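Visitor: Sequence and predicted structure below; questions after.
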Amino acid sequence: MKSILFAAAVALAGTSAFAAPEKYMLDASHSQIVFSYNHIGFSTTYGMFSGFEGEIMFDEADPAASSVSVSMPASSMITGWEKRFGHFMSPDFFGSAENDMVSFTSTSIEVTGEKTAKITGDLTLNDVTKSVVLDAVLNKSGQHPRAGKAWAGFDATATLLRSDFGLGAFAPAVSDEVDVMISIEAAKAD
């Protein structure tokens, strides 16, 4: 009887160790954050962050046990127009921030479907930290055909109010709501 209990304990210990979250590092060349907002009703204006760093502690067997942490300087924003970028870095927007880093750190994950989840986390933007919820989808996980290692890809969306982060200049003419679309790939850490 003791040997059966011991064997069961070893099997459970092996299972829980196998199911622990594994570290994945963002692939900066295939990770983007695109944001858009309405400009005075005439157009939708877009911007982007790319080439940023972050990590995911990914537990495919228990996604709720996963976590994500990402950061980038606001000054790495791509607007497509130099004068717009200059205005965004002025005191009207990010120029008044002591710290130019934008970061997101998850605080919980609620699994909503086979490949979907709501990721709640702390977004720090313009020296203000607020809780936000990302609607996330696991696109694919498995062996990367060229890298020869485990890989995972996710998409997520959210709508933010820029005024929540002290960035509400010209609202409501320029929409306070900013739509955010995220697509990332991550490689299992060596």
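Guide: Yep, that arrived. This structure is a prediction, so every number in the text was calculated from the model and none was measured.
Visitor: Only C-alpha atoms from now on, for both contacts and neighbour counts.
Guide: Fine.
Visitor: Longest strand of this protein, counting residues only.
Guide: In the chain, assigned by DSSP state E, the strand with the most residues is strand 128-143.
Visitor: what distance separates it from the centre of its chain?
Guide: The chain centre lies 5 Å from the centre of strand 128-143; the measure is Cα atoms, centre = their mean, to the nearest Å.
Visitor: Likewise for stretch 50-70?
Guide: That offset, for stretch 50-70, works out to 8 Å (Cα atoms, centre = their mean).
Visitor: on that earlier part again, pull out the buried residues from the longest strand of the chain.
Guide: 129, 132-138 (16 or more other Cα atoms under 10 Å).
Visitor: now the strands for the chain?
Guide: Using DSSP E, strands in the chain cover 22-26, 32-39, 43-50, 53-58, 67-73, 101-111, 116-125, 128-143, 150-161, 177-188.
Visitor: Residue 6 is nearest to which of those strands?
Guide: Taking Cα to Cα, strand 22-26 is the member of the strands of the chain nearest to residue 6, at 26.8 Å.
Visitor: Second structure follows, compare the two:
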Amino acid sequence: MKPVLKHLMLLASLAASSAHAAEYRTVLPKQSAISFETRQMGVPVAGGFKRFTTQMVFDPARPEAASARIEIDLASIDAGSVEADEESAGKLWFNRSVYPKAVFTSSQIRALGGNRYEMRGTLTLKGKSRELIMPVSYVPGKTAATFNGAFTLKRLDFGIGEGMWADVATVANEVQVKFRIAASGK
């Protein structure tokens, strides 16, 4: 093959691959969700948050340049009952009058292969900040991509459920948090 033809084919293949790459920045709130599950007296209790904002930048060709920030409106909790939602507002739980939001800010995203990533960052909740490492999967689509992740939060590390609620036999210390963030390249 002549060198000029070889170079043209290489350029064409590079252009084709970059045409399929997308940088995801526009979050689709109606297709996104944050949920949690814990145990109360051994019984699973599921819930979620109805309002949160996400700012993100992700290019699968450059995951090391990615970033994410999620702010959760703690007043939007759905803990399974009106009583549980109201109880979560108090000083022993979220103390929402002082700390109305939980905020996660990424610091590093590392590719693991096969559309799997490790996201590191800081979660600030009830005035306490802790480093988190969580696995995230990337599922590309025709018009949008989905980012699915999960991690275990230890509620007592953040002072969530203090006083009489600190007994882990009553309410487990481990809270499984899951998220699905949908985003388009627009």
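Guide: Received it, and whenever you're ready, just let me know what you need. Note that the coordinates shown come from a computational prediction; the quantities given were computed from them, not determined experimentally.
Visitor: Tell me the one of the buried residues of strand 128-143 of structure 1 nearest residue 73 of structure 1?
Guide: Distance ranking of the buried residues of strand 128-143 of structure 1 against residue 73 of structure 1, using Cα to Cα, places residue 129 first at 15.1 Å.
Visitor: per the alignment, that closest one corresponds to what in structure 2?
Guide: In structure 2, residue 129 of structure 1 lines up with residue 129, judged by TM-score structural alignment.
Visitor: Now do the contacts for its match.
Guide: 122-123, 158 (Cα atoms under 8 Å, 6 or more residues apart in numbering).
Visitor: Compare these with structure 1 and list the overlap.
Guide: Here the contacts of residue 129 of structure 2 are checked against structure 1 with both residues aligned by TM-score structural alignment, their matches' Cα atoms under 8 Å, and the contacts held in both are 122-123, 158.
Visitor: out of those, which is most surrounded?
Guide: Top of those by neighbour number is residue 123, holding 22 neighbours under the definition other Cα atoms under 10 Å.
Visitor: could you list every residue that touches that residue?
Guide: 102-105, 129-132.
Visitor: Repeat the analysis, applying 10 Å as the threshold.
Guide: 69-71, 102-106, 129-132, 153, 158 (Cα atoms under 10 Å, 6 or more residues apart in numbering).
Visitor: Could you pick out the longest helix of structure 2?
Guide: The longest helix of structure 2 (DSSP state H) is helix 3-20.
Visitor: List the buried residues in that one.
Guide: Of the residues in helix 3-20 of structure 2, none is buried (16+ other Cα under 10 Å).
Visitor: try stretch 146-153 of structure 2
Guide: Those would be 146-153, for stretch 146-153 of structure 2 by 16+ other Cα under 10 Å.
Visitor: quick check, nearest of those residues to residue 16 of structure 2?
Guide: residue 146 (22.9 Å).
Visitor: which residue sits closest to that closest one in space, ignoring its chain neighbours?
Guide: Spatial nearest neighbour of residue 146 of structure 2, chain neighbours left out: residue 182 (4.4 Å); criterion: Cα to Cα, 6 or more residues apart in numbering.
Visitor: correct me, but that neighbour touches residue 137?
Guide: No: with contact defined as Cα atoms under 10 Å, residue 182 of structure 2 does not count as touching residue 137 (11.7 Å).
Visitor: Now for these two: what residues contact both?
Guide: With Cα under 10 Å, 6+ apart, residue 182 of structure 2 and residue 137 have common neighbours 146-148.
Visitor: follow-up on the earlier one: and the residue nearest to residue 146 of structure 2, what pairs with it in structure 1?
Guide: The pairwise alignment with structure 1 assigns residue 182 of structure 2 to residue 185, based on TM-score structural alignment.
Visitor: what number of residues lie near its match?
Guide: 21.
Visitor: Tell me how far it lies from residue 70 of structure 1.
Guide: Look at residue 185 of structure 1 and residue 70 of structure 1: by Cα to Cα, to the nearest Å, they are 12 Å apart.
Visitor: Ok, residue 27 of structure 1 next?
Guide: Residue 27 of structure 1 sits 12 Å away from residue 70 of structure 1, going by Cα to Cα.
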